[in-house]
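could you look at this predicted model? Sequence included:
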Amino acid sequence: METGLDTKKRNVPGEATLSVNNIGGIDDAEVSFQQGVTVLSGRNATNRTSLLQAIMAALGSDQVSLKADANEGNAVLEFGDDTYRRHLERRNGTIATDGDPYLEDPELADLFAFLLESNEARQAVARGDDLRELIMRPVDIDAIKSEIEQYEQRKRQLDEQLDELDDLEQRLPDLEAKRTRVSEEIETLSDELEEAQAELEETNVDVEERREEESELETKLEELRGTRSDLERTRDRIETERESIEALEEEQDEVRTQLESLSTGDETEISRLEAEIETLQDEKATLSEAISQLQSTIQFNEQLLEEPDSFLENAEQDDDEPVTEQLLEDSETVTCWTCGSSVARDQIEATIEQLRTARQERLEERSEISSELNDRRETLSSINENRTEHRQTQRRLESIDDEIERRNDRIEELTEEREALTDEIDALEVEINDLETEDYSGVLDQHKEVNQLEFKLERKERKRDEITDQIASIEDRLGEREDLKARREDTTDELTNLRTRIDQIEADAVEAFNEHMENLLETLEYGNLDRVWIDRSSREVREGRRKVSRSSFDLKIVRSTDDGAAYEDTINHLSESEREVIGLVFALAGYLVHDVYETVPFMLLDSLEAIDSERIATLIEYFESYAPYLVVALLDEDAQAVEVEHSTVSNI
């Protein structure tokens, strides 16, 4: 049965071809790789590390060097149907790169796949650095926090909608009861209207017989009916406008309260924050450039120790013996490529260690500046958000004020219209009174009664229809509840996932390291080294002006004495071989936790000389199952011990 990684290997092209020009110590070379293990076999100073650097260059890494006597270099990787190119050029003492490499961002690969001697994951273990920081560095924590805020806001909105539905559902019984009462009132009014209309109809029969004499009276009565209807509608409209104004005034008070709680920020403080941000950005850029230069210098000196002949090919020699052979005869010294003087290897190694320390100090300083920069940006962002919200709230308040003013104007117009209609009704009633005879003295009262009953009935029916519409609207809204609940559940699950993502990555990294470390210690049989594991704990750290709780990765080591007594030890007391193995396993944990095999199909191993041949062979066999392409630089005697199926490259 194939594993997930077997499938990934199957989907990766089976062969890759690399063409190199002027990288490291290589003039020109072309090498093909088969999927699986490729061993670069040879003595020291045979350009094995340079070839690994060329692979890194084509894949996208900047941790590469040009040939000492060249100003330009190239790396071209043909991989399946695609070709990836990288051009390197020396400019103002630094190496600039362009082209179309395999990776857009090489950070993950530099940390966990390109495991040369200078690899930061390997060095972090050896130096006792913060392992948690290195594992979490590729994780965009700010982006996760931003996404958490978005989902929290979305959840709040869904909660508010569900709460609103609960409130609406509680209103339904009252609305149903209200509709029942109004329906009963409508029924009563209908009966009363029917009776009044019958009485009026009897009177109208007599009026019909004397239509000619009383036609003017009848006309005025009809006109009175219509005018009263207009008056009632106008009164309703005035009432509606007043209700709207009351609602607007309540909202107006809420918006004013909200506006008072918002700060627009002090312009002086904003200018100060912007200036501090600019200064911190400049400091960070300066440190980044210094870190890059230190890294280039470290790699250069490491290559000088590993492949000194690549720097001395054009140097003058005082005798006929090749320089490389001179260096190999006296392995304790290296000839300086600039002045030709001999320098002790341990002196260069001490200088490299000083450079690494300086680089680490600058990395820590840059991390502190990044924390301060984030703090300033958050403060400025908060101020700007408040200013934006203040402007929006101010505009909303102005809009409400305008709406209230508009509705007040409308009420004035309607009031004038109501007064005019009232005057018109009074005039009509006077005219009707003048037109009435003794025989028809009750006609006006009957018309008034019928008219009033019709108005009341019309209003009750309108009210019943409004209640019915409200009930229907609430029932429609309640039909959305299940969908809202499902969306809220999904949002809550995603929020939980986001909140635990950082914690999960840390836990997975620790679990992966501890599992593989246990497996390898058992296989490699390091004498009295009983157990090595990472213990994950929490501690308070300062981020800007705040104290936050952050996980810590503590490397634990347990040894045993000859009589079997166990005791805790430190990384400093381990052998170089043991430290190298732990560093490689830590890098493998990062490689698996961050799914680096999905980003780049190559893993590169170099500088394994501190480990004995049999253990190297065991490590290669172990690592081979996790990387589609595993390229390892080995000395000839170490290469001979590799038993896993592999290709060998010996001439570079």
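Great, that's in hand. Residues are numbered from 1 along each chain as shown.

rest of the way, CA atoms for contacts and neighbours
Will do.

which parts of the stretch 501-650 of the chain are helices?
Remark: helices assigned in the stretch 501-650 of the chain by DSSP state H, counting those that start in this stretch are 576-593, 596-599, 613-624, 636-639.

putting a second one here so we can go through both:
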Amino acid sequence: MEWTVESENIAGIRSGSADIRPGRNVVQGANWQGKSSFLKAIETSMGTETPLTEGETSGRVDLETPEGEYSVELERRNDTVVRNGEPFLDDEYDRIRADLYAFLDEDNAIRQVVRRGDNLEELLAKPLDFENIEAEIADRKAERSSIERELEQAQEAARRLPSLQEDVTQLANELDNLEATRDELDQTDERDEDSDREQLSKLQAELSQTEQRKEQLSDSVTRIQNKLEEVREEYESLSVPDEDVTAELAEAREKQQSIQGDVDLLQSVYSVNKRVLEEDRGDLLTNVDHGLLEDQFNCWVCGGETSEDELRDNLNDLSERISELKAEAAEYDERAEELERKQDEIREAGRRRDDLERQIDDLETKLADRRESLESATERLESLDERIADLNDSVSEHSDELTEIKSEIKHTETQLDEKREELERAERQAERRSVLETEYEELEAEIESLRNRKEEIKRRTRDAFDDAIADLLDRFDTSFETARLTSTFDLVVARNGREASIDALSEGELELLGIVAALAGHEAFEVADDVPVMLLDQLGGLTEENLATLVDYLDDRVDILVFTAYPEHSSFDGNVIDPDEWNVITKDTEVAP
């Protein structure tokens, strides 16, 4: 199950290739060698990231697995990076779950929320937004209503069975008696078999059937007229807005994406420079003159002389600019969502209008057909009346009794056939009761399960968090005794039997809690079924021993685990990925020791 990852112009890697294998894979190297960028390349192949190398117009990642080959291309268009190709995860639901619960790099949203001490409910329930539970419930309810109607018909058929069986028996006895009477009359008067009487009997039977047919057609015409009137009234009252918001929606989305691209770009500049200052590593980029009061050095961007305070002031200004752009992007996003809702309303009204037009056409066609059939039945009745009257005159000298008996036999035979068919239909319907009841109960259970889906996921998430934290606390020596997620998904830790502040935890403890929270979502949403890889990066707050312990724990939960480590860390069991052969951006410039 070995995977091969080849990347070009992805984050800090200009070109590089590596194999990852089942189990643990450690990317071991010093700073600036592309460890984190390699994980970004994997995320790009999955379809969750677009980290095109700064200054480049295109990049790509090729992923080869035993199941297939996947290729993702990145292209910069108007300061926006566009993804093309076929990623490993082609479903947005899978990508959301992977990004939140499997790709645990420094930018992982759950790890960031835990660091800030914010509420976790939105992120730990986010995949539910893609499941469209309400639509599924509506579909199941519609199916349940159909089953319910059919079940009611089957139950009604079962109730009618004794009465129908009695009717069949009674009609059969009547037919036997009529046939016996006819046979007696035949023996006494052979003239009853003449053609006029036979024809008269057939015409009378046809007359009865035609009368029934006319009554049915008349009722059908009335029903169709009423239905057509209802549909026309709804059609006339329906209002379809004559408005096209497509261009405005596209403009809003384009604006939002453009501003978000600016935010991402400024954020990357801010994060890198802030980290250099916070870790006091300016000497990596320029010469530092350590003075008595403050350090003086040349700015590594413009080359001018500056101080750390001036750089921090500039970073604060940049942070404020990022916040302003985020607010502006949120406004455009809100406007786009509003336009999408409006567009959906216009489309729904249009679809309903088209559906009503089709119904009107169908009903008008059906009404014309029924009227034509009714007219034909009326004409046939008139014709039958005339012919029967003529035959009655021609056979007046014959025995009316035999004619009546034969007519009754025909009529009774017709009634018996119809009643037997009705009985058979009722028996078939009644036999389906147990199947329909089972289907109805299954749909009830599905609807209830869907209704409880969100709360069930939340419960499973909290249970998974409790299990993971209990397991990890047995492995790690932490300053807190336990941690839990409240019913509202606030993260609470306890120390010495009392609730403690998140701010009092060490960096390593916060990182550990962030990993545990992500693992809870990983378990609750069954991410491992669709995403076989887990990524782990930027855990500088953990000691080498704790990192090894965490890797041992995670190794049992996924098929493929990829994590980063420094060269001085002890060797890890598994596949070691050496970045020395990669062409990374730090090789393009001279870096001060």
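Yep, it's here. Keep in mind the model is a prediction, meaning the values are calculated, not measured.

if we can go back for a sec, okay, the helices of the stretch 501-650 of structure 1 in CSV with distance to F455 of structure 1 next?
Formatted as CSV, those follow (distance: least, Cα to Cα, whole Å):
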stretch, distance to F455 of structure 1
helix 576-593, 77
helix 596-599, 77
helix 613-624, 90
helix 636-639, 105
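
okay, those, which one's buried deepest?
Neighbour counts (mean count of other Cα atoms under 10 Å) averaged over each of the helices of the stretch 501-650 of structure 1 peak at helix 576-593, with a mean of 22.

quick one: it aligns where in structure 2?
Counting by TM-score structural alignment, helix 576-593 of structure 1 falls onto residues 507-524 of structure 2.

contacts for the matching stretch next, please.
Applying Cα atoms under 8 Å, 6 or more residues apart in numbering, the set of residues contacting stretch 507-524 of structure 2 from outside is 97, 100-102, 104, 110-115, 124, 457, 460-465, 468-469, 478, 502, 528, 539-543.

average gap between that stretch and structure 1?
The superposed stretch 507-524 of structure 2 is, by mean Cα distance after the TM-score superposition for structure 1, a mean 2.3 Å from where its aligned residues fall in structure 1.

quick one: E379 of structure 2 is in a helix?
Yes. According to DSSP: H, G, I helix; E, B strand; the rest coil, E379 of structure 2 belongs to a helix.

aligned to it, what sits in structure 1?
Match for E379 of structure 2 (TM-score structural alignment): E413.

can you give me how far stretch 272-287 of structure 2 is from the chain middle?
45 Å (Cα atoms, centre = their mean, to the nearest Å).

ugh, typo on my part, it should be stretch 172-184 of structure 2
67 Å.

mean deviation of that stretch from structure 1?
Relative to structure 1, stretch 172-184 of structure 2 is 3.0 Å off (mean Cα distance after the TM-score superposition for structure 1).

give the buried residues for that stretch.
Residues of stretch 172-184 of structure 2 classed as buried under the neighbour-count rule (16 or more other Cα atoms under 10 Å) are A172, E174, L175, L178, E179, R182.

from these, which is closest to E294 of structure 2?
A172 (115.2 Å; Cα to Cα).

can you give me the helices for the stretch 101-250 of structure 1?
Using DSSP H, counting those that start in this stretch, helices in the stretch 101-250 of structure 1 cover 107-112, 120-127, 131-136, 141-209, 211-261.

dump the ones you listed into JSON lines; add distance to S625 of structure 1 as well.
Output for the helices of the stretch 101-250 of structure 1, formatted as JSON lines (distance: least, Cα to Cα, whole Å):
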{"stretch": "helix 107-112", "distance to S625 of structure 1": "15"}
{"stretch": "helix 120-127", "distance to S625 of structure 1": "20"}
{"stretch": "helix 131-136", "distance to S625 of structure 1": "21"}
{"stretch": "helix 141-209", "distance to S625 of structure 1": "31"}
{"stretch": "helix 211-261", "distance to S625 of structure 1": "60"}
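
deepest-packed of the ones you listed, please.
When you average the neighbours per residue for each of the helices of the stretch 101-250 of structure 1 (mean count of other Cα under 10 Å), helix 107-112 leads with a mean of 22.

give me every residue that touches V26 of structure 2.
With Cα under 8 Å, 6+ apart, V26 of structure 2 has these contacts: V562, F563, T564, A565, F572, G574, N575, V576, I577.

what does it align to in structure 1?
V26 of structure 2 maps onto V39 in structure 1, by TM-score structural alignment.

so how far is the strand or helix carrying its match from its chain's centroid?
Per DSSP states H and E: V39 of structure 1 is located in strand 36-41. In terms of Cα atoms, centre = their mean, the centre of strand 36-41 of structure 1 is found 39 Å from the chain centre.

so the match of E379 of structure 2 versus L231 of structure 1, what's the distance?
Per Cα to Cα, to the nearest Å, E413 of structure 1 is found 13 Å from L231 of structure 1.

thinking again about what came up before, now, the contacts of V26 of structure 2 that are in strands?
V562, F563, T564, A565, N575, V576, I577 (DSSP state E).

helix 141-209 and the strand or helix carrying Q347 of structure 1, what's the angle between them?
Here Q347 of structure 1 sits within helix 345-435, counting by DSSP H and E. Interaxial angle of helix 345-435 of structure 1 relative to helix 141-209 (axes from the mean of the first three to the mean of the last three Cα atoms, to 10 degrees): 10 degrees.

can you name every helix or strand that helix 345-435 of structure 1 contacts?
helix 211-261, helix 267-306, strand 529-543 (3 or more Cα pairs under 8 Å, 6 or more residues apart in numbering; DSSP states H and E).

could you dump these to a markdown table with distance to V20 of structure 1?
Shown next, in a markdown table, are these (distance: least, Cα to Cα, whole Å):
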| stretch | distance to V20 of structure 1 |
| --- | --- |
| helix 211-261 | 65 |
| helix 267-306 | 17 |
| strand 529-543 | 40 |
